[in-house]
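S.K.: what follows is a protein structure lacking sequence information:
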């Protein structure tokens, strides 16, 4: 009798953007939890466990992406690398760039410096101390659809670039909502009619937020490494549909000197 397929065999391996002897980066699919948590009821596939099984060794998380957010996710391959990378994130030495599709025409540029209370779901937010949170936003493109999604005869949307300087939970989502431009398919901060329109008519079933860029000084190579991840197929198709394809990225890595990181790194076989 044939053994049932594992989740990794059924859904395929995680796309590896970069790997060397000390760290590895993948393109996380939207909707996938990074690791097992109390929220993982019924889930059978997690990034950490999938990647561990995929490459045959333990991986160490050094930052996080929310469950509905896809994009660049970095792991260390040993404890020393984990400590170095975690310290770089804590000390804000990482340059992060996200793409988000929002309701309305967002501001051309704006920096939101608005402290946020932790949302851990265990205590009332009023009991949680507010923590400093800063995000820089830039509007990349706009579109106006001749569709009365809400009360207006036309509906406007923007493609926004987000560069968070801090890493608070749901920071980009909360800061964009604070500006009056919630991300499409944000069930908590957005508006249902717009979310349903994108799901039902534009084939966008998940939050339209993607971590497309991560740049940092490699703690052992001494050079700056840039990692990029393409938005998932639904997100990418929407960008093309709206004429925003110039802002699409591809999975890849490169050094600051322009060399391909895949070629410059120590070659290692990656079992799939």
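M.R.: The structure has been received and is ready for your questions. For clarity, every value in this text was computed on a predicted model and none was experimentally measured.
S.K.: drop to CA atoms for contacts and neighbour counts, all remaining ones
M.R.: Fine.
S.K.: what segments of the stretch 101-250 of the chain are helices?
M.R.: Chain-ordered helices for the stretch 101-250 of the chain, with DSSP state H, counting those that start in this stretch as the definition, fall at 171-178, 192-201, 233-241.
S.K.: JSON lines for those, including distance to residue 50 and mean neighbour count?
M.R.: Formatted as JSON lines, the helices of the stretch 101-250 of the chain follow (distance: least, Cα to Cα, whole Å; neighbours: other Cα atoms under 10 Å):
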{"stretch": "helix 171-178", "distance to residue 50": "27", "mean neighbour count": "21"}
{"stretch": "helix 192-201", "distance to residue 50": "28", "mean neighbour count": "15"}
{"stretch": "helix 233-241", "distance to residue 50": "21", "mean neighbour count": "16"}
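S.K.: now those as TSV including distance to residue 119?
M.R.: Putting those into TSV (distance: least, Cα to Cα, whole Å) gives the following:
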stretch	distance to residue 119
helix 171-178	10
helix 192-201	22
helix 233-241	27
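S.K.: okay, one more to line up with it:
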């Protein structure tokens, strides 16, 4: 194929988003890691976003009611009308949503617990340049439950082996980067976290397991349907965490984790 033919050839179409639930009022998708929820001037070079992709996929407007950080994968809900968006936002404000995450973290998390550790608001130098920087730390609460551990025969830092844990997480508040900052505070940073994590272990996972993403996945979301009131239990895939679970000898069946979160979520 000539250079001119290459330049005019259409690029491969991006795969459609995986729909986890859809009715006439709302839709939930399994957001891939690395994908922004919506267009942002903070990353002007990005060309694909969940909101625009889903709108094109469904052929109708969709309305975001919450978000996931760009490197986090998992359940993401959109309303199909402004009225439903308002109702869902009211549910979130009232604490009616129950969110369950899985994360692979550095070290052995020995016991379940609840971390009540206030966080200072993280401000962006561009987007938040008009915001006050002297605000008091905001309440931030996270529940955590260790599920699995693995010890690998590799020297990553000062120890002869390296150890990691799979933990279930439930944020009871919704602060920016709350789970990532709380796990770092516990000295069990999430693998792949380039902002709050451990660079040596991040590099080890890239080299040894070809894993260059944040190992945090929003696998479960429980909420009352905004019209019927029936409890919806939305469940995402394990995504790239699934392959690591298989390599570490951990359960890789999402049904196993569904049972875990049914007992764990308050």
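M.R.: Looks like it arrived, so ask away. Quantities reported herein were computed from a predicted structural model and do not represent experimental measurements.
S.K.: closest one to residue 38 of the first structure among the helices of the stretch 101-250 of the first structure?
M.R.: helix 171-178 (21.1 Å; Cα to Cα).
S.K.: which part of the second structure matches the closest one?
M.R.: Counting by TM-score structural alignment, helix 171-178 of the first structure falls onto residues 178-185 of the second structure.
S.K.: ok, now stretch 97-117 of the first structure?
M.R.: Mapped onto the second structure using TM-score structural alignment, stretch 97-117 of the first structure spans residues 100-120.
S.K.: cool, and stretch 152-159 of the first structure?
M.R.: Against the second structure, the aligned range for stretch 152-159 of the first structure is residues 159-166 (TM-score structural alignment).
S.K.: buried ones in the matching stretch?
M.R.: For stretch 159-166 of the second structure, a neighbour-count test (16 or more other Cα atoms under 10 Å) marks 162, 163, 164, 165, 166 as buried.
S.K.: wait, doesn't the first one sit right on residue 105?
M.R.: No - the pair residue 162 of the second structure and residue 105 fails to qualify as a contact (Cα atoms under 8 Å) at a distance of 11.2 Å.
S.K.: overlap in contacts of those two?
M.R.: Shared contacts of residue 162 of the second structure and residue 105, defined by Cα atoms under 8 Å, 6 or more residues apart in numbering, are absent.
S.K.: quick one: closest of the helices of the stretch 101-250 of the first structure to residue 220 of the first structure.
M.R.: Residue 220 of the first structure lies closest to helix 171-178 among the helices of the stretch 101-250 of the first structure, at 29.9 Å (Cα to Cα).
S.K.: give me the helices and strands touching the closest one, please.
M.R.: Judged by 3 or more Cα pairs under 8 Å, 6 or more residues apart in numbering; DSSP states H and E, helix 171-178 of the first structure is in contact with strand 134-145, strand 155-164.
S.K.: which one of those strands is the most hemmed in?
M.R.: Sort these by mean neighbour count, taking mean count of other Cα atoms under 10 Å, and strand 155-164 sits at the top with a mean of 22.
S.K.: quick one: map residue 146 of the second structure onto the first structure.
M.R.: So residue 146 of the second structure corresponds to residue 139, using TM-score structural alignment.
S.K.: isn't its match right up against residue 104?
M.R.: No - counting by Cα under 8 Å, residue 139 of the first structure stays clear of residue 104, with 11.0 Å between them.
S.K.: what touches both of these two?
M.R.: Listed as contacting both residue 139 of the first structure and residue 104 by Cα under 8 Å, 6+ apart are residue 158.
S.K.: what's stretch 76-88 of the first structure aligned against in the second structure?
M.R.: Going by TM-score structural alignment: stretch 76-88 of the first structure matches residues 79-91.
S.K.: how about the matching stretch: buried residues?
M.R.: The neighbour-count check on stretch 79-91 of the second structure (16+ other Cα under 10 Å) flags 79, 80, 81, 84, 85, 87, 88, 89, 91 as buried.
S.K.: what residues are up against the nearest residue to residue 165 of the second structure once chain neighbours are set aside?
M.R.: Nearest residue to residue 165 of the second structure, sequence neighbours excluded (Cα to Cα, 6 or more residues apart in numbering): residue 149, at 4.3 Å. Contacts for residue 149 of the second structure (Cα under 8 Å, 6+ apart) come out as 108, 163, 164, 165, 166.
S.K.: next one: residue 230 of the second structure
M.R.: With contacts defined as Cα under 8 Å, 6+ apart, residue 230 of the second structure is in contact with residue 224.
S.K.: that one corresponds to which position in the first structure?
M.R.: Per TM-score structural alignment, residue 230 of the second structure is aligned with residue 223.
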